[in-house]
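*Asks:* pasting the structure only:
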């Protein structure tokens, strides 16, 4: 494992400790497709979200494409009830983080089961997300092996045991 892979793996572990109800991160989104996706939300939620096409109505996605920085889920407009439905899967509180550099954008949603994130936790999540965004920005400069390992890590994080 290269140092970039180790750094990202360690950072993802830190995010999971803070966002203990799960997270979803899309890095370097081009049009609507991210280069790397890491998800630790409950599988039942991922299945429901996917099978119901909720990405089209997800207020985190909309906010993340229009803004940078962070926003609590409770402060987002959610006319389709996506975040309300997430509470049924143990994701009652959360924050969205959006990072942009040049023409590259990364968006992440982070959940907690029983309380809002503290300002310190939000700052830490944003710093880690920014660090991963920056470390993966130039995939052309990363070794092919590193890019492949990042894709494998994405599958392992999203589908543990795969």
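*Replies:* Okay, I see it. Computed from a predicted model, the values in this text were never measured in an experiment. Numbers count the residues shown, from 1 in each chain.
*Asks:* please count neighbours and contacts with C-alpha atoms only from this point.
*Replies:* Fine.
*Asks:* buried sites along the strand or helix carrying residue 120?
*Replies:* Assigned by DSSP states H and E, residue 120 belongs to helix 119-135. Residues of helix 119-135 classed as buried: 122, 125, 126, 128, 129, 130, 131, 132, 133, 134 (neighbour count, 16 or more other C-alpha atoms under 10 Å).
*Asks:* by contact count, what packs against it?
*Replies:* helix 3-18, strand 69-72, strand 93-101 (3 or more C-alpha pairs under 8 Å, 6 or more residues apart in numbering; DSSP states H and E).
*Asks:* one more to weigh against that first structure:
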């Protein structure tokens, strides 16, 4: 099996495609003539947008798994997070968190896109970005990189900011 798409449900697909092109430098891969579906060129896995009208026509009702919970976060890696944030904000993104070095070695920033989705802009994560950190639990300091869920749990408990 291969992971093929992440689809975000939005009011206005053409506006969203134009925003992602301006804010993050992504090229449109495909936009249906109806304006109800579009994909961005992001490599092997597509970032796609579907209109809420289309998904409703198809009899689906997308909503968060838990009421009031965020529906998702997408992330783009870049060697220059500050420049990526500046470009995104100039294109209309709302700054959520300015670039900040994280204990696990990445620089991370957050913006909200034109639809309010949370977008993480961060440096790539690799072996060179995994220094020992006394704030990490012992199993993480032993050289095992934390799972994304474990990082999120640590953030929520106040163990890791970001």
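*Replies:* That came in fine, so what should we check first? The structure presented is a predicted model; accordingly, all values stated were derived computationally and were not measured.
*Asks:* how close are the two chains, by TM-score?
*Replies:* Superposed pair, TM-score by TM-score structural alignment, normalised by the length of structure 1: 0.23. Supporting alignment: 71 aligned residues with a C-alpha RMSD of 5.7 Å.
*Asks:* still on that earlier bit, what's the closest of the buried residues of helix 119-135 of structure 1 to residue 15 of structure 1?
*Replies:* Checking the buried residues of helix 119-135 of structure 1 against residue 15 of structure 1 by C-alpha to C-alpha gives residue 125 as the nearest, at 6.4 Å.
*Asks:* quick one: residues contacting the nearest residue to that closest one once chain neighbours are set aside.
*Replies:* Closest residue in space to residue 125 of structure 1, ignoring its immediate chain neighbours: residue 15 at 6.4 Å, by C-alpha to C-alpha, 6 or more residues apart in numbering. Residue 15 of structure 1 makes contacts with 23, 125, 128, as judged by C-alpha atoms under 8 Å, 6 or more residues apart in numbering.
*Asks:* ok, now which ones touch the first one?
*Replies:* So the one you mean is residue 23 of structure 1. So residue 23 of structure 1 contacts 15, 16, 38, 39, 40, 41, 108, 109, 110, 111 (C-alpha under 8 Å, 6+ apart).
*Asks:* check those residues and tell me the two furthest apart.
*Replies:* Pairwise over those, using C-alpha to C-alpha, the maximum falls at 38 and 111, 13.8 Å.
*Asks:* between the two, which has more neighbouring residues?
*Replies:* Taking other C-alpha atoms under 10 Å, residue 38 of structure 1 and residue 111 do not tie; residue 111 has more neighbours (29 against 21).
*Asks:* my guess is that one is in a helix, correct?
*Replies:* No: applying DSSP: H, G, I helix; E, B strand; the rest coil, one finds residue 111 of structure 1 to be strand, outside a helix.
*Asks:* how near is the closest residue in space to it that isn't next to it in sequence to residue 158 of structure 1?
*Replies:* Of all residues not flanking residue 111 of structure 1 in the chain, residue 94 sits nearest, at 4.2 Å (C-alpha to C-alpha, 6+ apart). Distance of residue 94 of structure 1 to residue 158 of structure 1, computed by C-alpha to C-alpha, to the nearest Å: 19 Å.
*Asks:* check residue 127 of structure 1 too.
*Replies:* Per C-alpha to C-alpha, residue 127 of structure 1 is found 22 Å from residue 158 of structure 1.
*Asks:* could you do residue 147 of structure 1 as well?
*Replies:* For residue 147 of structure 1 relative to residue 158 of structure 1 (C-alpha to C-alpha), the value is 17 Å.
*Asks:* repeat for residue 59 of structure 1
*Replies:* 21 Å.
*Asks:* the helix or strand harbouring residue 14 of structure 2 - contacts with which helices or strands?
*Replies:* Per DSSP H and E, residue 14 of structure 2 falls inside helix 13-24. Under the contact criterion of 3+ C-alpha pairs under 8 Å, 6+ apart, helix 13-24 of structure 2 touches strand 27-31, strand 37-41, strand 46-51, helix 81-90.
*Asks:* so for residue 154 of structure 2, which of those sits nearest?
*Replies:* With C-alpha to C-alpha as the criterion, residue 154 of structure 2 lies closest to helix 81-90 of the helices and strands packed on helix 13-24 of structure 2, at 22.7 Å.
*Asks:* which helices and strands sit right next to the closest one?
*Replies:* Counting contacts by 3+ C-alpha pairs under 8 Å, 6+ apart, helix 81-90 of structure 2 packs against helix 13-24, strand 94-101, strand 107-112, strand 118-122.
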